[in-house]
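K.L.:
just coords:
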């Protein structure tokens, strides 16, 4: 059996996504879809579906509909997230609602969800039902996570546990779904499929915590989004929630939450200084490390050879040291 490395899988995925054509009319509905898909991104989620499948089989064409569905669905959520967050940039380019308008982001996003299910329907018929069930359950969970995220913006009493549950739903479950569905298509045992799902959940939690960290401490040249965007939106991230739990910091943060007229750079600097005083960067990095270890522990339980799992181990490790 041929074992593909991560770069080879990305090359296969990029060609697959590039070959997705939308020839229906009106083109104005489909142009934003082609635009967001062409921006690329890390393609982590569809890659995980192929990598999980490749633990058992090497006929990647069999799992590619799942990969396409997951990538289209993920990008659909980004269109709507950027609109709700009023984020200007996505992967270093104008967000869809900026390049077109709000209505285009909503309607083209809706169509992307439909396109994701059309790709999913190409799955082999004997596994389509469980694959569809897991995908739909995951899609609902992602929406629940986004709803919690929006509600947290208006609350000052969000706990760390609530936040972690929110990012589990909004981010981690889609990684778990990608891995489990890849394994299901390959005919893996239920135990292996569940262990891969747990690997995805823990790595997904680490992934989002890292993303939140990079939003404050990342390099704008590599991150692809404006640094400090979460601070400007008053997002209740792990850093922000911990800062609110400190009485002195709470007093310093509250005025910034209430201000509507402020210099963006000044707010970002003031909030970042509070994080620095509380050593929250280090605290966040420690939690990321804990989830990484839990993820590796789950991957250890998958009953294939260590050599076959090497790329997934490497993926998890690279996640820990990424800067974008």
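P.N.:
Cool, the structure landed. All of these numbers come straight from a predicted model, not from anything done at the bench.

K.L.:
Please make it C-alpha for all contacts and neighbour counts, starting now.
P.N.:
Fine.

K.L.:
Now do the closest residue to residue 53 other than its chain neighbours against residue 201, distance only.
P.N.:
Leaving out its chain neighbours, the residue that sits closest to residue 53 by Cα to Cα, 6 or more residues apart in numbering is residue 182, at 4.5 Å. Computed as Cα to Cα, to the nearest Å, the residue 182 to residue 201 distance reads 15 Å.

K.L.:
and what of residue 232?
P.N.:
Taken as Cα to Cα, the span from residue 232 to residue 201 is 28 Å.

K.L.:
Assess the claim that the residue nearest to residue 53 and residue 55 are in contact.
P.N.:
No. With contact defined as Cα atoms under 8 Å, residue 182 does not reach residue 55; the gap is 9.3 Å.

K.L.:
So which of those two has more stuff around it?
P.N.:
Taking neighbours as other Cα atoms under 10 Å, residue 182 and residue 55 compare with residue 182 leading, 31 against 26.

K.L.:
for the more buried one, what are its contacts?
P.N.:
48, 49, 50, 51, 52, 53, 63, 66 (Cα atoms under 8 Å, 6 or more residues apart in numbering).

K.L.:
Also residue 198?
P.N.:
Here residue 198 is in contact with 176, 295, 298 (Cα under 8 Å, 6+ apart).

K.L.:
How about residue 178?
P.N.:
Counting by Cα under 8 Å, 6+ apart, residue 178 makes contact with 45, 46, 48, 49, 66, 67, 70.

K.L.:
What of residue 228?
P.N.:
Residue 228 is in contact with 215, 216, 268, counting by Cα under 8 Å, 6+ apart.

K.L.:
Can you get me a residue count around residue 52?
P.N.:
For residue 52, the neighbour count with other Cα under 10 Å is 29.

K.L.:
Residue 217 versus that one, what's the distance?
P.N.:
32 Å.

K.L.:
try residue 181
P.N.:
34 Å.

K.L.:
now do residue 68
P.N.:
32 Å.

K.L.:
These two - which one has more neighbours?
P.N.:
residue 68 (25 against 16).

K.L.:
mind checking the SS state of the more buried one?
P.N.:
On the three-state scheme (DSSP: H, G, I helix; E, B strand; the rest coil), residue 68 is labelled helix.

K.L.:
go on, residue 40?
P.N.:
coil.

K.L.:
And for it, the neighbour number?
P.N.:
Neighbours of residue 40 (other Cα under 10 Å): 13.

K.L.:
before we move on, what about residue 45?
P.N.:
22.

K.L.:
now it: how far from residue 66?
P.N.:
For residue 45 relative to residue 66 (Cα to Cα), the value is 10 Å.

K.L.:
hold the first one in mind and look at this next one:
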């Protein structure tokens, strides 16, 4: 059994090749540029880990992993356009460097090439893999739309936000593991357990991300603290504060969200601490993580085969940057 680091290195070596034709260069160079920016490659490596949980890694798993990474990058190119983001991983985004129209087309063709890799999967598994891939792609789009819808709403309840995060972030992690498991010959119960492990891990990861944005160490986190607060983003923390704080604090919080005063972050964090949002978020993260690990424990394979996934869960949730 290989750990995440070893598999990530192998995947990166395989992935760093030409996925696109040379011409027209105005269409394909933007994608080569974007993929060269790198990334953690968590999702494609989860395909490989899901596969190796049940059997030796197959050629099909490498092709699905590549498709997943191309799909993920396609979503990032389009997300950057929607968010009007100037930078991605410290470099110019595709739409900033090459123009919005080209970025749209480049993203589209990246998705098409992802399907080229899926179509290499052996006929025994192809229908199930395509079905799960398509379902997941649709759900990611639903999650992104809900996220945009929430920006226009004054308040969002916890259940709605959890559903949005599950769709936007967690289902791709979950499906990556499940597609690997399908290719490894896992029975349906095991497929569903590993899917739920990935989904709950994704939720824990998002709680931690929200927490670090508010309470993290800027030097370790690698970005400015309070970015979500400045942008009035709905987060697990803000939603819980609005649901649990006193009426007067709630009004104060709502007022702060409508301002751009220099002490906004400081004042919002003070309200968060007053109603114990920091401790609550830590507990929620641990709850999601415990639920994820319970699903992994219930998978019917030898415990030693699960160790790399347990290590990955620990790494993702304990990170401070």
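P.N.:
Structure's in. What do you need? Bear in mind the structure is a predicted one, so any value in this text is a computation, not a measurement.

K.L.:
Show me what residue 47 of structure 2 aligns to in structure 1.
P.N.:
Using TM-score structural alignment, the partner of residue 47 of structure 2 in structure 1 is residue 49.

K.L.:
wait, its match sits on residue 65?
P.N.:
No. Using Cα under 8 Å, residue 49 of structure 1 is not in contact with residue 65; the gap is 10.0 Å.

K.L.:
neighbour-wise, which of these two wins?
P.N.:
A direct count of neighbours by other Cα under 10 Å for residue 49 of structure 1 and residue 65 places residue 49 higher, at 28 against 22.

K.L.:
any idea how far that one is from residue 81 of structure 1?
P.N.:
From residue 49 of structure 1 to residue 81 of structure 1 the distance is 23 Å (Cα to Cα).

K.L.:
contacting residues for the spatially most central residue of structure 1?
P.N.:
Centroid-nearest residue in structure 1, with Cα atoms, centre = their mean: residue 171, separated by 4.6 Å. Residue 171 of structure 1 makes contacts with 142, 145, 204, 205, 208, as judged by Cα under 8 Å, 6+ apart.

K.L.:
got it, and residue 237 of structure 2?
P.N.:
Listed by Cα under 8 Å, 6+ apart, the contact set of residue 237 of structure 2 reads 210, 211, 272, 277, 278, 281.

K.L.:
how about the aligned partner of it in structure 1, secondary structure?
P.N.:
Using TM-score structural alignment as the criterion, residue 237 of structure 2 maps onto residue 239 of structure 1. Of the three states, residue 239 of structure 1 takes helix under three-state DSSP.

K.L.:
What's the separation between residue 239 of structure 1 and residue 82 of structure 1?
P.N.:
Counting by Cα to Cα, the gap from residue 239 of structure 1 to residue 82 of structure 1 is 21 Å.

K.L.:
okay, now residue 292 of structure 1: neighbour count?
P.N.:
Other residues close to residue 292 of structure 1 by other Cα under 10 Å number 22.

K.L.:
where along the stretch 151-300 of structure 1 do the helices fall?
P.N.:
Ranges of helices within the stretch 151-300 of structure 1 are 160-167, 173-185, 190-217, 220-223, 229-232, 238-244, 247-258, 264-277, 280-300, based on DSSP state H, counting those that start in this stretch.

K.L.:
Just checking the distance from the third one to the centre of its chain.
P.N.:
For helix 190-217 of structure 1, the distance between its averaged C-alpha position and the chain's averaged C-alpha position is 9 Å (Cα atoms, centre = their mean, to the nearest Å).

K.L.:
Can you check which part of structure 2 it sits on?
P.N.:
Using TM-score structural alignment, helix 190-217 of structure 1 lines up with residues 188-215 of structure 2.

K.L.:
gap between residue 149 of structure 2 and residue 258 of structure 2?
P.N.:
18 Å.

K.L.:
now do residue 51 of structure 2
P.N.:
Remark: distance between residue 51 of structure 2 and residue 258 of structure 2 (Cα to Cα) = 48 Å.

K.L.:
what about the two, which has more around it?
P.N.:
More neighbours surround residue 51 than the other of residue 51 of structure 2 and residue 258, with 27 against 11 (other Cα under 10 Å).

K.L.:
hmm, back to that, more crowded one of residue 232 and residue 201 of structure 1?
P.N.:
Neighbours were counted for residue 232 of structure 1 and for residue 201 using other Cα under 10 Å; residue 201 has more, 27 against 18.

K.L.:
Relative to residue 217 of structure 1, how far out is that one?
P.N.:
Distance, residue 201 of structure 1 to residue 217 of structure 1, using Cα to Cα: 24 Å.

K.L.:
for residue 112 of structure 1, same thing?
P.N.:
32 Å.

K.L.:
Count the residues that sit near the counterpart of residue 134 of structure 2 in structure 1.
P.N.:
For residue 134 of structure 2, the aligned position in structure 1 is occupied by residue 136, per TM-score structural alignment. A total of 13 residues lie near residue 136 of structure 1 under the criterion other Cα under 10 Å.

K.L.:
out of the contacts of residue 198 of structure 1, which is most surrounded?
P.N.:
Top of the contacts of residue 198 of structure 1 by neighbour count (other Cα under 10 Å): residue 176, with 27 neighbours.

K.L.:
What does that residue correspond to in structure 2?
P.N.:
Counting by TM-score structural alignment, residue 176 of structure 1 corresponds to residue 174 in structure 2.

K.L.:
Contact partners for its match?
P.N.:
Residue 174 of structure 2 sits next to 194, 195, 196, 197, 198, 199, 202 when contact means Cα under 8 Å, 6+ apart.

K.L.:
Keep only the residues you listed that stay in contact in structure 1.
P.N.:
Among those, the contacts conserved in structure 1 (both residues aligned by TM-score structural alignment, their matches' Cα atoms under 8 Å) are 194, 195, 196, 197, 198, 199, 202.

K.L.:
out of those residues, who's nearest residue 27 of structure 2?
P.N.:
In terms of Cα to Cα, no member of those lies closer to residue 27 of structure 2 than residue 202, at 32.8 Å.

K.L.:
Distance of that closest one relative to residue 208 of structure 2?
P.N.:
10 Å.

K.L.:
Most remote residue from the middle of structure 1, which is it?
P.N.:
Computed with Cα atoms, centre = their mean, the most peripheral residue in structure 1 is residue 248, at 33.0 Å.

K.L.:
what's the distance between the aligned residue in structure 2 for that residue and residue 97 of structure 2?
P.N.:
Under the alignment (TM-score structural alignment), residue 248 of structure 1 pairs with residue 248 in structure 2. Taking Cα to Cα as the measure, residue 248 of structure 2 falls 47 Å from residue 97 of structure 2.

K.L.:
how many neighbours does residue 50 of structure 1 have?
P.N.:
For residue 50 of structure 1, using other Cα under 10 Å, the count is 33.
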